[in-house]
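Trainee: give me a model of this one.
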Amino acid sequence: MPENYDLAVTIDKASGFCFGVVYAIDMAENILDHEDYLYCLGDIVHNDEEVKRLTDKGLRIIDHEQLDNLHKEKVLIRAHGEAPSTYQLALENELTLIDASCPVVLKLQNRIKNSHDDDEQILIFGKHGHAEVIGLQGQTDGKAIVFQDITELDNVELPAKFTLYSQTTKSTDRFYEIKNELIARGYEVNANDTICRQVSNRYTDLERFVANYDKVLFVSGKKSSNGKVLYDVCKKYNDQSYFISNIEEIDKNWFSPNDKVGICGATSTPMWLMEQVKAELLSY
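Mentor: Okay, here's the model as predicted:
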């Protein structure tokens, strides 16, 4: 192993938190600056390192079951949004909700609710069990059909006409492929592209970014849907791309002396974590 790698390391300026995550974390930190603790329904962001930083400050992560037994407390709703039943429970349990739902998600929830109220059959292209998708399905009293792969619809009896929506962090290309495939199967599809442009614009940004480096480290939490999609983009345009969640997962053997290394991340990856990765690489 060489004594000194002399790596040239650059962080992608377009990577890091999207505005929805920034908004939720700012709200949490503002409250924790004045109070000892704050409950948060689910992980505030799909990044274990950032969640640990905030739980050390007093953020208490709870699930829906724990929420049922909570009374007269403050609870943060994260950027992913929640189903109407959560707001109903908050009223019953006299909870104060600090609502940090992302505006893009709220707008989508509203559109889905309107479609449901108009008796449209709704299909949602999204990840099963994902917090945002549960909130979206909640707008339809659980009647929307959720699928994450089109093959799941092969044996489903669908009406001749339906309305198609997407989780905000899905791949735009994939959404349009699905829309076209459903039309080719003979359905009348009212397709609504509801993918967040702050996310989809990163595909093009990443394509350009990763092409400039010998090696690429993509930093993301393993639970991040958006992280998986963006890492695939990195890998497609630079096959020397590696997925890591923290500095412990870096393998020195990936690098050669004088490599140019690019660091990028998901919309849930904090900038401080990418800076940490950079500092680690510069120490080689």
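Trainee: going forward, measure contacts and count neighbours with C-alpha atoms only.
Mentor: Will do.
Trainee: mind listing the strands for the stretch 101-250 of the chain?
Mentor: 122-125, 145-147, 161-166, 188-191, 215-219, 241-244 (DSSP state E, counting those that start in this stretch).
Trainee: to His34, which of those strands lies closest?
Mentor: Between His34 and the strands of the stretch 101-250 of the chain, the tightest spacing by Cα to Cα is seen for strand 215-219, at 31.5 Å.
Trainee: also this sequence, please, to line up against the first:
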Amino acid sequence: MKYNLAVTIDKASGFCFGVVYAIEMAEDILDDEDYLYCLGDIVHNDEEVKRLTDKGLRIIDHEQLQLLHNEKVLIRAHGEAPSTYQLAMENNLTLIDASCPVVLKLQNRIKNSHDDKEHILIFGKHGHAEVIGLQGQTDGEALVFQDLSELDNAELPAKFTLYSQTTKSTDKFYHIKDQLLSRGYEVKANDTICRQVSNRYTDLEQFVVNFNKVIFVSGKKSSNGKVLYDVCKKYNDNSYFISTVEELELDWFDANDKVGICGATSTPMWLMEKVKAKLESF
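Mentor: This next block holds a predicted model:
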């Protein structure tokens, strides 16, 4: 049986400019050199990471960085803590800095707040590369939380400054701000969420309602992938999360379905094209 699926890719999905910038920098160097070290996965998408490691990208962690000398190392879009730059100077490492401009601006704001002796709270995912870099601006003093319930029993100062990881939900950020105000705290809130990410919520709402089925393509490590998939699921219950083409299942579909494909800011367009081709072969 031929399913005859009508498949459309969301034109607003795919890499954000910060990821595009980092990948282009890596590819430019790998066109001329055999290898390039990258501190952490260049993007939270295993398929794209494999494509680049096949070209010579070498992914290392912070422990391996300490053993490296006289080499080039790419800093990905998520940014890094000041200690990384200090280590690079000590080990004579050349840093290719592809930190996202939005993240760099946020790092500077947090550092200025810390220098002004403000108490800082960061709404972000524990252990996330961007959040580690942000907390590093405060010498590790900022309090990181990913859910409001974590603050229920925390001893917070009466007055503090609230920041957010750039890929968090705007609605959730403002809900947290309102809840903290209602608890009697004096909150100076800085909405530092990337609009290229937050605008996708609205774009996705409008996209997914046009289809019988929705395939959301994202790496499992992607923070905004989880958030954006929740948006898909909220507005179209027949939404499915996949990371690779192999995860597609035929029994999700009915003949002549209209299928929409969308993805995270870390999902490459080539992977969504691959998913489209597979669906059209059913």
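Trainee: okay, the strands of the stretch 101-250 of structure 1 in JSON lines with distance to Val104 of structure 1 next?
Mentor: Rendered in JSON lines, the data for the strands of the stretch 101-250 of structure 1 read as follows (distance: least, Cα to Cα, whole Å):
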{"stretch": "strand 122-125", "distance to Val104 of structure 1": "16"}
{"stretch": "strand 145-147", "distance to Val104 of structure 1": "19"}
{"stretch": "strand 161-166", "distance to Val104 of structure 1": "12"}
{"stretch": "strand 188-191", "distance to Val104 of structure 1": "17"}
{"stretch": "strand 215-219", "distance to Val104 of structure 1": "24"}
{"stretch": "strand 241-244", "distance to Val104 of structure 1": "27"}
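Trainee: return the most buried member of these.
Mentor: Most buried of the strands of the stretch 101-250 of structure 1, by mean neighbour count (mean count of other Cα atoms under 10 Å): strand 215-219, with a mean of 25.
Trainee: the strands of the stretch 101-250 of structure 1: which one's closest to Phe19 of structure 1?
Mentor: Nearest to Phe19 of structure 1 among those is strand 215-219 (18.2 Å), distances taken as Cα to Cα.
Trainee: now the closest one on structure 2. Mean distance?
Mentor: Following the fit onto structure 2, the mean deviation recorded for strand 215-219 of structure 1 is 0.1 Å by mean Cα distance after the TM-score superposition for structure 1.
Trainee: residues of stretch 273-284 of structure 1 that come out buried?
Mentor: By neighbour count on 16 or more other Cα atoms under 10 Å, the buried set for stretch 273-284 of structure 1 is Leu273, Met274, Val277, Lys278, Leu281.
Trainee: do stretch 42-61 of structure 2 as well
Mentor: Those would be 42-49, 52-53, 55-59, for stretch 42-61 of structure 2 by 16+ other Cα under 10 Å.
Trainee: mind checking which of these land in helices?
Mentor: Counting by DSSP state H, the buried residues of stretch 42-61 of structure 2 place Asp46, Glu47, Glu48, Val49, Leu52, Thr53 in helices.
Trainee: residues contacting the aligned partner of the third one in structure 1?
Mentor: In structure 1, the position corresponding to Glu48 of structure 2 is occupied by Glu50, as judged by TM-score structural alignment. Contacts here follow Cα atoms under 8 Å, 6 or more residues apart in numbering; on that basis Glu50 of structure 1 touches Thr269, Pro270.
Trainee: kindly report the same for Ile261 of structure 2.
Mentor: For Ile261 of structure 2, the contact set (Cα under 8 Å, 6+ apart) comprises Val7, Thr8, Ile9, Asp10, Val214, Ile215, Phe216, Val217, Met272, Val275, Lys276.
Trainee: nearest spatial neighbour of the second one, chain-adjacent residues omitted?
Mentor: The spatial neighbour of Thr8 of structure 2 that comes closest, neighbours along the chain excluded (Cα to Cα, 6 or more residues apart in numbering), is Gly260 at 5.0 Å.
Trainee: rewinding a little: can I get the ones in helices among the buried residues of stretch 42-61 of structure 2 in TSV with distance to Asp139 of structure 2?
Mentor: Formatted as TSV, those follow (distance: Cα to Cα, whole Å):
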residue	distance to Asp139 of structure 2
Asp46	31
Glu47	34
Glu48	33
Val49	30
Leu52	33
Thr53	33
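Trainee: rewinding a little: make a markdown table from the buried residues of stretch 273-284 of structure 1 and add secondary structure to it.
Mentor: Below are the buried residues of stretch 273-284 of structure 1 laid out as a markdown table (DSSP: H, G, I helix; E, B strand; the rest coil):
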| residue | secondary structure |
| --- | --- |
| Leu273 | helix |
| Met274 | helix |
| Val277 | helix |
| Lys278 | helix |
| Leu281 | helix |
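Trainee: export the residues you listed to TSV and tack on distance to Lys74 of structure 1?
Mentor: Listed next are those as TSV, based on distance: Cα to Cα, whole Å:
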residue	distance to Lys74 of structure 1
Leu273	29
Met274	32
Val277	35
Lys278	37
Leu281	41
